[in-house]
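Chemist: 3D, please:
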Amino acid sequence: MGRINVDLTIGPQVASATALKSNSKICWMGVKMSGEGFKISSARRDAFEREGVPLDRMPRVFAGTDVSELRAWIFALDFFDFSEDEVKRNYPTVYDHLLTYVKPERDHNDREAYSEEWWRFVEPRPRLRASTRDLQRYIVTSETHTHPIFTFVESRQLIIDGSVIAVASDDAWILAVLSSRIHEFWALRAGGRQGAGDDPRYQNEMCFDPFPFPDPSDETLKFRIRDAAEKLDALRKDVLARHEDLTLTKLYNALEALRAAEAAAKVLSDKDRDVVGRGCVSLIRQYHEEIDAGVAEAYRWPADLSEEEILDRLVALNKERAAEEAKGKVRWLRPEFQAPTYVAPVEQAALALPQAEKPGIEILEWPRALPEQVVVVASVVARAEKPLGAGEIARAFRGKRAATVVPVLDALAGMGRVRKLQDGRYAA
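Modeler: Alright, predicted model coming up:
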């Protein structure tokens, strides 16, 4: 029972979140070719190379299955910025190949531009290319997936197809946030479903563009989270390089089996035990736990929030960030690319009083009886000029911590004496 949201869910209104400027211009779907003839084998690529075709015009095609399952080596003829005459004049054997294996299929395409420009991909994704051009690596995930896995790929001589979503960042901090349980809950709720298996879809417009990233001021924390993500990505790549029969899907299936076995106090099957051992799954799990704890700390949220609590806070934070951006403040994820000329608006700073003129802070004694505790805590909240967290309220009392005042605050909220906000703070 509850209020039905526009996406037919009940609970946090994730579908109401709006796209943020801070996330713009860096998350894209891969190219769409519309013509199997664009794809060539490694042997055919070698032959074209001997005839003078540059390797960067025959990049490896990276598909969604390459993220999670297979590691195929298929290449594509990519002349997205060439005219037909330029291809014919400079690379006649390539032109002949495209004329033979691509044009007949594209001649039947209903869209006129696609049939007329048959030697190019139907969706060459120029904005994707622009956003990844200066990066040695960037983040990818499969559009449809069993497990939401984000990983780095090397950008040199590689192109992603339409089954892959790219995030044009080489920063492991961004990889960590995307790999956290906080983002996983968001993506699973915000994205759609597809196929006979009802598999989740990661859609850039719905999952990435509105997602409010944390913006921590603690660079030490950010470094620690970034380090855990680098180690996680390197470990998974090392495991897959050493064991050709393992895939990321198998590793994460084994991780789920390990958690389930521990929760039920059962023994892993021989098959799962083998993958857990060879795949370093316990260490993968440890890195994820470090990332989850660090990202929660970056948001300044408790690490044990439920899925619904996380989604509520993300929806509220999205609205807060959208309001900031309307006033000109944008927390760009990759400012040097997204907005190289951006200048943050000047914020009005409070005038600092001389030390002698600063008002004294009254430290209160904590009452023994509950009725007095209720009265004095309510008065602290009522006198505050802004909402306060439990820790801030506790500092008004000698020697007390947040755990002491939270039960009283929650009781006051239940009585309607104070309001508990979505970010965990309290207001009169």
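Chemist: Please count neighbours and contacts with C-alpha atoms only from this point.
Modeler: Will do.
Chemist: so how far is the first residue of stretch 75-94 from its last?
Modeler: The separation between the terminal residues of stretch 75-94, taken as Cα to Cα, to the nearest Å, is 13 Å.
Chemist: wait, stretch 170-190
Modeler: Note: stretch 170-190 ends 24 Å apart using Cα to Cα.
Chemist: and if you look at stretch 70-78?
Modeler: 22 Å.
Chemist: who touches it?
Modeler: Outside stretch 70-78, the residues that touch it by Cα atoms under 8 Å, 6 or more residues apart in numbering are 38-42, 45, 57-61, 65-66, 94, 120-121, 247.
Chemist: of those residues, buried ones?
Modeler: Using 16 or more other Cα atoms under 10 Å as the burial test, the contacts of stretch 70-78 include 38-40, 45, 57-61, 65-66, 94, 120-121, 247 as buried.
Chemist: biggest separation within the residues you listed, which pair?
Modeler: Val94 and Thr247 (34.3 Å; Cα to Cα).
Chemist: quick one, strands of the chain?
Modeler: Using DSSP state E, the strands of the chain run over residues 27-29, 39-40, 60-62, 75-76, 137-142, 151-154, 158-160, 164-167, 193-194, 199-200, 419-420, 426-427.
Chemist: tell me the most buried of those?
Modeler: strand 164-167 (a mean of 26; mean count of other Cα atoms under 10 Å).
Chemist: what helices or strands is it leaning on?
Modeler: Packing partners of strand 164-167 (3 or more Cα pairs under 8 Å, 6 or more residues apart in numbering; DSSP states H and E): strand 27-29, strand 137-142.
Chemist: Now distance to Phe80 too, for these, in TSV please.
Modeler: Shown next, in TSV, are the helices and strands packed on strand 164-167 (distance: least, Cα to Cα, whole Å):
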stretch	distance to Phe80
strand 27-29	16
strand 137-142	21
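Chemist: Determine which of the ones you listed approaches Glu105 most closely.
Modeler: Per Cα to Cα, nearest to Glu105 of the helices and strands packed on strand 164-167: strand 27-29, 23.2 Å.
Chemist: Tell me which stretches of the stretch 201-350 of the chain form helices.
Modeler: Using DSSP state H, counting those that start in this stretch, the helices of the stretch 201-350 of the chain run over 219-242, 248-264, 270-278, 281-299, 307-326, 335-338.
Chemist: which residues are in contact with the fifth one?
Modeler: Among residues not part of helix 307-326, those counted as contacts by Cα under 8 Å, 6+ apart are 11-14, 16-18, 20-21, 182, 185-186, 210-212, 330, 422-423.
Chemist: For the comparison step, fold the sequence that follows:
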Amino acid sequence: IEKNHYAAELARVTVWIGEIQWMLQHGFSLSKNPILKPINSIEQRDAVVNADGSEPDWPTADVIIGNPPFLGGSKKRGLLGDDYFAALETIYDGRVPAGADLVCYWFEKARAQIETGKARAAGLVSTNSIRGGSNRKVLDQICQTTRIFNAWSDEPWVNDGAAVRVSLIGFGETKTPPVLNGERVAVIYADLTAGSSEIKMDVTTAKQLNENAGVAFIGTQKSGDFDIAGELARQWLIKSNPHGKPNSDVVRPWANGADITRRPNDTWVIDFGVGMTETNGALYEFPFQHVIKNVKQVIEEKIVNWQAQNKNTQHLSRQYQTWWQLWCARPDMRAALDGLPRYICTPRVAKHRLFIWLDKIILPDSATVAIARADDTTFGILHSRFHQLWSLKMGTSLGATPRYTPTTTFETFPFPIGLTPADTASHAIEILESGAIIPNVAIEYRAHTIAIAEAAHQLNQLRDHWLNPPEWIEKVPEIVAGYPDRIIAKPDYATQLKQRTLTNLYNKQPAWLVNAHWQLDQAVAAAYGWSTELNEAAILQQLLQLNLARLES
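Modeler: Predicted structure coming up:
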């Protein structure tokens, strides 16, 4: 089945050439009337949605083989159109998550063919992100109704000239022993990892825990030129407005993933919040004028251009209704962060799983995950070896780089008893003599709370000192109150300071950093009641058992 007319014809020609070559090589005479026989088995049509919006049938076959199109879940509506997107949601409701990549529909169709006896097996290619997140649901269903018998979990691939990482997956009713990445294994799980005959550890059975809900959030998404340079922001901060309110109401420092993995680049964002009307927004003269020019007019021009090209503009029209606001303003995240002096932030995609503190005034971007806690104990648990291993196992990836998710990673992670997000939900905190901040928890967990917080606070202090050596920098108060100080490199150290990034630090792994993390891991292990000598497999098995036990309770 091939939607593109040219590709369908090319496939027929390829089969014809192959047949002629095979017949000549094996001593058979060529067909002469006709020379080329019709190949009706190659059908030119859509494989997952009919023109009328219904689900297409696939022909009965022994084996299904394909290289379905690679298209990320967030891009489906924009590139395929609202009608096609709605048809996918309707047809595959309950079978494929709406946010899944396009390739997942081929996996589900192939699984259904096998389940109904219309095929014996299938072999398909997808991006390696199928191993996690909403994409993995189709592999979960495959493992429930049949089995994966062969897979290469993470291989290089070139798609439209771009290098990507892919998974090659064979599944179905065969007696072939399971082989993963060229090695024979006992079983292949839905996340394309292997299980042994001795240890059953299918982390895909882990589920989101209610005790972790409403704490971790993907940051705001702009969908327009709302960001401005710090220099311009500071000019606006001292300008007056007709209603007498300051521009600091709607102009904030902004942080994306690169600000965490590299160094902050002094980018600010115009943020009219969640409920501010267009009329009230206009009272902030300079920020509002910037958004008119760089967001509103851009959307208007794009709508006109798309209409001229007969493109679907429903998505743009919805954006235009509240053009002065960020596209995804994250009201739930804002409510969770409200009242906190600081919060934990981590890049969604990064080589190293890094957590940092951000001041309450800084607005997180969608390339980050914001965690609504201000205590060092939660920070320490997240930065421990235990959470790092869990995040690598439960997260997805972008190419070969791990990706952190609020749902499959954070919300499934079983914190130590008494120190879960539910236990720290009051946001009541205590500042210790060392400066470490602990949450208010039950007295029987206080010793572990303090030990983790002290180790985490020490780790953070050491890192901050390495990132910004006092003799290299000057801390300059912001032009108006309520913002964190700016860190400015002294002239003789500007070049060296640029190299002081968390990525470079964790690439080097100096002894002091290793020791600080070891101290933290000791404290977190004690809170779990575990030995510090557990290997990675044992840690994951223990965490999975905790997750499943809490689901049952």
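Chemist: Please report how far Val524 of the second structure lies from Gln297 of the second structure.
Modeler: 52 Å.
Chemist: the more surrounded of those two?
Modeler: Val524 (30 against 14; other Cα atoms under 10 Å).
Chemist: aligned partner of the more buried one in the first structure?
Modeler: Using TM-score structural alignment as the criterion, Val524 of the second structure maps onto Val295 of the first structure.
Chemist: do Gly224 of the second structure as well
Modeler: Aligned counterpart of Gly224 of the second structure in the first structure: Gly35 (TM-score structural alignment).
Chemist: mind listing what the closest residue to that match other than its chain neighbours touches?
Modeler: Of all residues not flanking Gly35 of the first structure in the chain, Val102 sits nearest, at 5.4 Å (Cα to Cα, 6 or more residues apart in numbering). Residues in contact with Val102 of the first structure, defined by Cα under 8 Å, 6+ apart, are 35-38, 118-119.
Chemist: preserved in the second structure, out of the residues you listed?
Modeler: When you map the contacts of Val102 of the first structure onto the second structure and apply both residues aligned by TM-score structural alignment, their matches' Cα atoms under 8 Å, the shared contacts are 35-36, 38, 118-119.
Chemist: could you dump these to CSV with distance to Val276 of the first structure?
Modeler: Converted to CSV, those look like this (distance: Cα to Cα, whole Å):
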residue, distance to Val276 of the first structure
Gly35, 40
Glu36, 38
Phe38, 39
Trp118, 48
Trp119, 46
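Chemist: Can you select the buried ones from those residues in ChimeraX?
Modeler: Buried residues within those, by 16+ other Cα under 10 Å, are selected in ChimeraX with:
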select :35,38,118,119
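Chemist: Spatially central residue for the first structure, please.
Modeler: Leu178 (2.8 Å; Cα atoms, centre = their mean).
Chemist: Quick check: it touching Phe150?
Modeler: Yes. At 6.9 Å, Leu178 of the first structure counts as touching Phe150 under the criterion of Cα atoms under 8 Å.
Chemist: Give the equivalent position in the second structure for Ile310 of the first structure.
Modeler: Checking TM-score structural alignment: Ile310 of the first structure goes with Ile539.
Chemist: typo on my end, it should be Ala229 of the first structure
Modeler: By TM-score structural alignment, Ala229 of the first structure lines up with Ala456 in the second structure.
Chemist: With Arg127 of the first structure instead?
Modeler: Aligning on TM-score structural alignment places Arg127 of the first structure opposite Asp332 in the second structure.
Chemist: And the corresponding residue of the second structure for Arg137 of the first structure, how far from Ile356 of the second structure?
Modeler: Residue correspondence, TM-score structural alignment: Arg137 of the first structure in this structure matches Arg342 in the second structure. According to Cα to Cα, Arg342 of the second structure stands 10 Å off from Ile356 of the second structure.
Chemist: same deal with Pro510 of the second structure?
Modeler: Counting by Cα to Cα, the gap from Pro510 of the second structure to Ile356 of the second structure is 19 Å.
Chemist: residues contacting the nearest residue to the match of Ala229 of the first structure once chain neighbours are set aside?
Modeler: Nearest residue to Ala456 of the second structure, sequence neighbours excluded (Cα to Cα, 6+ apart): Gly380, at 4.7 Å. Residues in contact with Gly380 of the second structure (Cα under 8 Å, 6+ apart) are 452-453, 455-457, 520, 524.
Chemist: at 10 Å instead, please
Modeler: 355, 387, 449, 451-457, 459-460, 517, 520-521, 523-524 (Cα atoms under 10 Å, 6 or more residues apart in numbering).
Chemist: same thing with Ala122 of the second structure?
Modeler: So Ala122 of the second structure contacts 61-66, 107, 110-111, 113-114, 148, 169-173 (Cα under 10 Å, 6+ apart).
Chemist: Between Leu178 and Phe150 of the first structure, which contacts overlap?
Modeler: Residues touching both Leu178 of the first structure and Phe150 by Cα under 10 Å, 6+ apart: 139, 141, 167.
Chemist: want to throw those into JSON lines with distance to Glu51 of the first structure?
Modeler: JSON lines is the format used below for those (distance: Cα to Cα, whole Å):
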{"residue": "Ile139", "distance to Glu51 of the first structure": "33"}
{"residue": "Thr141", "distance to Glu51 of the first structure": "35"}
{"residue": "Val167", "distance to Glu51 of the first structure": "35"}
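Chemist: So the match of Ala229 of the first structure versus Ser553 of the second structure, what's the distance?
Modeler: Looking at Ala456 of the second structure against Ser553 of the second structure, where the rule is Cα to Cα, the gap reads 30 Å.
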